[in-house]
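Peer 1: Just a sequence and a predicted model for now, questions to come.
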Amino acid sequence: MRVLHVNKFLYRRGGAEGYLLDLAALQRAAGDTVAYFGMSHPENDSPLPYAGHFPSEVELEPAPSGLRPRTVAAGRMLWSPSSRRGLARVIDDFRPDVLHLHNIYHQLSPSVLAAARSAGVPCVLTMHDYKLACPSYQLLDRGRPCQACVTDGPLQAARRRCKDGSLSRSALLAVESWLHRELGLYDPVQVFVSPSGFLADVMRRAGVFPDRLRVVNHFVDLNGIAAKEEPGGGVVFAGRLAPEKGVDVLVEAVAALPDGVPVDIAGDGPARPALEALAERVAPGRVRFHGRLDKARLHDLVRSAAVVAVPSRWHENQPMAVLEAFACGVPVVASDLGGLPELVEPDVDGRIVPADQPAALADALRDLLADPGRAHRMGLAGRAKVARDFAPDRHLSRIRELYAEAAEARPVRRRSAPAPVGGGVAR
């Protein structure tokens, strides 16, 4: 099978990109031919044979300064002719059996779906966030959980100024989502994949193609991931350092943990300077920031811990941080939002605590740190869950079923030429 993955970033920027790249590797190992389409970016993996057809880089976080750059960025969010042209050329050369789309919003826009529809290629879209129901992605209104747009439509984002309190930024996101819905620009997608039941429920309530929604868990390949062998250790957080991740809640909780407990934070992001300053103020010398780590070093760090903290203050979908902690044989203390309670079973492989409450987080962490043997057994229970419910072969089989479903549901192809062999694509 020839699979073309489409995502705005093509390097391990976050969970969506990690999943995309891991799935592509799994598919290649199974004999599929895989190619990529995305936005030009200096950190993109290489080689990317079709990089010459990618649209130019545009940075939206933070928003560009100046009237012209902002106007260009806004136009790109609504519709990107360069993305459509570029993907059309890649489709013509690569001749995919299916387009597997991921985060195409903003930098690519749903214009890429127009290219797929013109070529008659079936489309499957994995939803890694809430963009199709929430214009600002995260079900947050200035840092607080919010589902106003889910029930009352995307224009609520402008009324509530939910994007950083800015009317102009919130209005742009609201208009973008409203216009894309009104024009039916996501109609060419035959199957929408939700990694969590929570996200799927949000999309159903928002009226986002409820008949095309399918829930498919992510996967973790346990081959090459050793389990923690001995009890003990401290606390680890792994993820993007952004306000919605609640890392500040963990830092605030550190002061209530026993003296000498190491707290390690792996990852990078816009909140890092503020978090480092907070740690120096409330827990001097007790929090270590490691920056972004490759997988091997991250897994080593996780295995050194007694527990992994996921203190998110937004509705996480199905974060790989939880699954990879379990794969390493380490239990997880997570907040009670989004898909997190679907992953963590209290007192079996972790604990669930109220979001945004440092005292509750500290209590749960302290409880596991006080009984290293119990924490170790819980971590191994998490690893057993991953082996049972999140196996790669199970995931790949389900994804292939959805590819077949999308092919069955697509309009008749407009092209009839046979697919060429090769095309300069890695196998």
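Peer 2: Cool, got the structure. Numbering: from 1, shown residues only.
Peer 1: CA atoms for contacts and neighbours, from now on please.
Peer 2: Noted.
Peer 1: Which parts of the stretch 1-150 of the chain are strands?
Peer 2: 2-6, 33-37, 98-101, 123-126, 140-141, 144-145 (DSSP state E, counting those that start in this stretch).
Peer 1: Tell me which residues are up against the first one.
Peer 2: Spelled out, it's strand 2-6. Applying CA atoms under 8 Å, 6 or more residues apart in numbering, the external contacts of strand 2-6 come out as 20, 24, 32-38, 95-104.
Peer 1: What subset of the residues you listed is buried?
Peer 2: Those of these that meet the buried threshold are 20, 24, 33-38, 95-104, by 16 or more other CA atoms under 10 Å.
Peer 1: Against residue 110, how distant is the closest residue to residue 41 other than its chain neighbours?
Peer 2: Leaving aside its sequence neighbours, residue 41 sits nearest to residue 57 (CA to CA, 6 or more residues apart in numbering; 5.7 Å). Counting by CA to CA, to the nearest Å, the gap from residue 57 to residue 110 is 17 Å.
Peer 1: if we can go back for a sec, please produce JSON lines containing the strands of the stretch 1-150 of the chain, extended by distance to residue 360.
Peer 2: JSON lines is the format used below for the strands of the stretch 1-150 of the chain (distance: least, CA to CA, whole Å):
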{"stretch": "strand 2-6", "distance to residue 360": "40"}
{"stretch": "strand 33-37", "distance to residue 360": "43"}
{"stretch": "strand 98-101", "distance to residue 360": "38"}
{"stretch": "strand 123-126", "distance to residue 360": "33"}
{"stretch": "strand 140-141", "distance to residue 360": "22"}
{"stretch": "strand 144-145", "distance to residue 360": "18"}
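Peer 1: Second structure follows, compare the two:
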Amino acid sequence: MKILSIVSTFPPFVYGGGEVSALSLTRWLAAKGHRMGVLTAAEDGQSELNGEVIDGLEVWRLRYRRQYTYSTHMKAPKWQKPLWYLQDHLDPDNRRKMSRVLDEFRPNCVMVHVIAGLGYNSLYEIGRRDIPTVYFMHDLNLVCAKGAFFSNGKECVGRCLACVAIGKLRFSAVSSIARLALCSPSKANLDAAAEYIPVKKFLNAVLLNANEYPEPTVIHSSSTKIRFLYVGRLHAAKGVHILLSALDSLAKSFEFSVNVVGSGPEEQVLRERFGDRGWCHFHGHLTEQQVSDFMEQSDVLCIPSVWQENSPGVVIHALSQGLPVIGSDKGGIPELVSNNRNGLLVPAGDTAAWRNALEAVLREPKTLEDWRANLAQETELFDQDQLGQKLLHFIVETAEMQAGNAIRKAYAR
């Protein structure tokens, strides 16, 4: 097959989990013999590419009329954002660029992973050519401007007027594609979107991302004290302050350590509050290889998110490596973490509940050994080839969908 993968950022500028998953699947498909094209945005200082081959992928890296690129949007001043959003939804140049790439590459199927920064209105060009398309729902961007239902330090209880308006523009563009399929890595994410848009009207699937993670370069060894690990952005939505507050209240009674891997807007505040604790160590952003090595030298990963996580790649990374997970009972996390089998689920945002859960593990560390033993029997659940084959089957079915076909089926993982 000839497949065009659309993703806002491309190495070495990979912003988040959606981009990582897009690149993993694109490379996996190329390794299986499919001809893969990539449409992405040029970052500041990068030259444009027009179909040049990079690592077996034909890459169109184009420059868009924006004050900043998608990979730097978190650092952009607020006054620039309204114009950026207007350009991302209405600028006709978005459509011209998409039109040129589609006509030059002529794909059998399109995979839309992250379209922000490339122009949602450019999707009309895919629809105009009636190209079968799989839209990967890495977040809730079809119903929320930020894709997270989290604003001003708290989870949104509904949609604001801005999200309603932007969501309408986005879904109008996406649904202009007659042969459209929606793929989400978690049922929770699909169901959350279905509250606002007719997801079930389209061919849809719940399938895990076919990610591949680096093998650790160190060997797991036991420790006399439990080694907790957090990996992710340091943002209010991630609930890191809840985890560290819970551990802080246990520090006088137990010996343990926690390694915090990641950076973000909350980093300075967290360092100022907990940086002087002997048990707490901040490491900033690390490579995936370094994360694999940290996981191998840890006893349990903690994911205390207070927002609707989709299917956190770091959880899959940990479980595939045999590392148990203690996570919030929110979003797609419960679809990955089986309570008291490969980890523990804790009420999201409840510091007391997190304290109790962590204390239980500290009092009975053998629990972690049991969870690790269970995970040793389930490594095939996250095998990239198995997950990739499921996604490929869905992509092929989408590509074979007849024009005007009204049949819509739902898939389960």
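Peer 2: Nice, I can see it. Owing to the predicted nature of the structure, the values given are computational and were not obtained by experimental measurement.
Peer 1: circling back to that earlier point, please identify which of residue 57 and residue 110 of structure 1 sits among more neighbours.
Peer 2: Neighbours per residue, other CA atoms under 10 Å: of residue 57 of structure 1 and residue 110, the larger number sits with residue 110, 23 against 15.
Peer 1: ranges for the helices of structure 2?
Peer 2: 17-31, 81-90, 92-105, 123-128, 161-174, 187-194, 240-248, 267-274, 288-296, 313-320, 351-363, 366-376, 384-399 (DSSP state H).
Peer 1: what comes into contact with the fourth one?
Peer 2: In other words, helix 123-128 of structure 2. With contact meaning CA under 8 Å, 6+ apart, helix 123-128 of structure 2 is reached by 95, 98-99, 102, 173-174, 176-178.
Peer 1: Could you export those residues as TSV, including distance to residue 75 of structure 2 and neighbour count?
Peer 2: TSV is the format used below for these (distance: CA to CA, whole Å; neighbours: other CA atoms under 10 Å):
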residue	distance to residue 75 of structure 2	neighbour count
95	27	19
98	27	23
99	30	18
102	32	18
173	27	20
174	28	22
176	32	16
177	33	21
178	37	22
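Peer 1: mind checking which of the helices of structure 2 is nearest residue 139 of structure 2?
Peer 2: Relative to residue 139 of structure 2, the nearest member of those by CA to CA is helix 187-194, separated by 7.1 Å.
Peer 1: Where does the closest one end up in structure 1?
Peer 2: Aligned by TM-score structural alignment, helix 187-194 of structure 2 falls on residues 197-204 of structure 1.
Peer 1: The residue nearest to residue 41 of structure 1 contacts residue 40, correct?
Peer 2: Yes. At 5.0 Å, residue 57 of structure 1 and residue 40 qualify as touching, with contact defined as CA atoms under 8 Å.
Peer 1: Show me where the stretch 201-350 of structure 1 has its strands.
Peer 2: 213-215, 234-238, 263-266, 287-291, 305-310, 332-335, 350-353.
Peer 1: what's the matching range in structure 2 for the second one?
Peer 2: This means strand 234-238 of structure 1. Going by TM-score structural alignment: strand 234-238 of structure 1 matches residues 227-231.
Peer 1: what's the answer for the longest one, then?
Peer 2: Here strand 305-310 of structure 1 aligns to structure 2 at residues 298-303, judged by TM-score structural alignment.
Peer 1: Then the last one?
Peer 2: The alignment of strand 350-353 of structure 1 onto structure 2 (TM-score structural alignment) covers residues 343-346.
Peer 1: And residue 279 of structure 1, what's its match in structure 2?
Peer 2: With TM-score structural alignment as the criterion, residue 279 of structure 1 lines up with residue 274 in structure 2.
Peer 1: okay, the strands of the stretch 201-350 of structure 1 in a markdown table with mean neighbour count and distance to residue 1 of structure 1 next?
Peer 2: A markdown table is the format used below for the strands of the stretch 201-350 of structure 1 (neighbours: other CA atoms under 10 Å; distance: least, CA to CA, whole Å):
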| stretch | mean neighbour count | distance to residue 1 of structure 1 |
| --- | --- | --- |
| strand 213-215 | 18 | 21 |
| strand 234-238 | 26 | 34 |
| strand 263-266 | 22 | 37 |
| strand 287-291 | 16 | 38 |
| strand 305-310 | 29 | 37 |
| strand 332-335 | 28 | 37 |
| strand 350-353 | 24 | 39 |
